[in-house]
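Enquirer: Provided below for reference: sequence and predicted model.
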Amino acid sequence: MTENSAPTTPTLEPWIREILRCPVTHAMLVDGHGPDGAPELHSTDPENPLAYPVRDGIPVLLADDARPLRGA
């Protein structure tokens, strides 16, 4: 990784990716990046999309740590 490239979400095993869901909306999660370029998992819920941080390669799927992907 070069100095200017954004960090990427570490690859999760396919079977883990298949079962991970947003704990709030139960929507599927996809790879994304936060405003600061940090890796996140984004829910695909059309009504209430949320972003969850990935810290040290571990998805943190806590409702209190989620941030909305849309303005309120």
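Expert: Noted; the coordinates are in hand. Values in this document were obtained by computation on a predicted structure and should not be read as measured data. Residues are numbered from 1 along each chain as shown.
Enquirer: hey, let's count contacts and neighbours off CA atoms from now on
Expert: Will do.
Enquirer: Using the three-state scheme, assign residue 52.
Expert: Put simply, residue 52 is strand when judged by DSSP: H, G, I helix; E, B strand; the rest coil.
Enquirer: Give the burial count for it, as a bare number.
Expert: Using other CA atoms under 10 Å, residue 52 has 27 neighbouring residues.
Enquirer: which SS state does residue 64 fall under?
Expert: Following three-state DSSP, residue 64 is assigned to helix.
Enquirer: try it against this one:
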Amino acid sequence: MNKESIINILACPVCKGKVHFNSKNDGVICDKCELYYEIKEEIFILLPESGKPLEPDFL
């Protein structure tokens, strides 16, 4: 499965809302929680404790 097809089934681990790719395509963002989750070596790191608050340049 490629990243583009899997994004449709992923959800934020905190609020269960939809996530979308950030502009660099190296992570996903939940707009509702304003959290960023990394993608490392093509693995989505979607653990509640791994979410990072969005910095102003992400918004």
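Expert: Thanks, I have it. Bear in mind that the values here come from a model prediction, so they are computed numbers and not experimental data.
Enquirer: TM-score for this pair?
Expert: The TM-score (TM-score structural alignment, normalised by the length of the second structure) is 0.74; 55 aligned residues with a CA RMSD of 2.2 Å.
Enquirer: Contacts only, for the closest residue to residue 70 of the first structure other than its chain neighbours.
Expert: Take residue 70 of the first structure and drop its neighbours on the chain: the residue closest to it by CA to CA, 6 or more residues apart in numbering is residue 49, 7.1 Å away. Residue 49 of the first structure sits next to 42-43, 68-70 when contact means CA atoms under 8 Å, 6 or more residues apart in numbering.
Enquirer: So what does residue 19 of the first structure match up with in the second structure?
Expert: Correspondence of residue 19 of the first structure to the second structure, assessed by TM-score structural alignment: residue 9.
Enquirer: wait, is that match part of a helix?
Expert: No - Residue 9 of the second structure is assigned coil when assessed by three-state DSSP, not a helix.
Enquirer: picking that back up, now do the same for the residue nearest to residue 70 of the first structure: its match in the second structure.
Expert: That one, residue 49 of the first structure, aligns with residue 34 by TM-score structural alignment.
Enquirer: State the distance from the residue nearest to the spatial centre of the second structure to residue 53 of the second structure.
Expert: When CA atoms, centre = their mean is applied to the second structure, the residue found nearest the centroid is residue 28 (2.3 Å). The gap separating residue 28 of the second structure from residue 53 of the second structure is 12 Å, by CA to CA, to the nearest Å.
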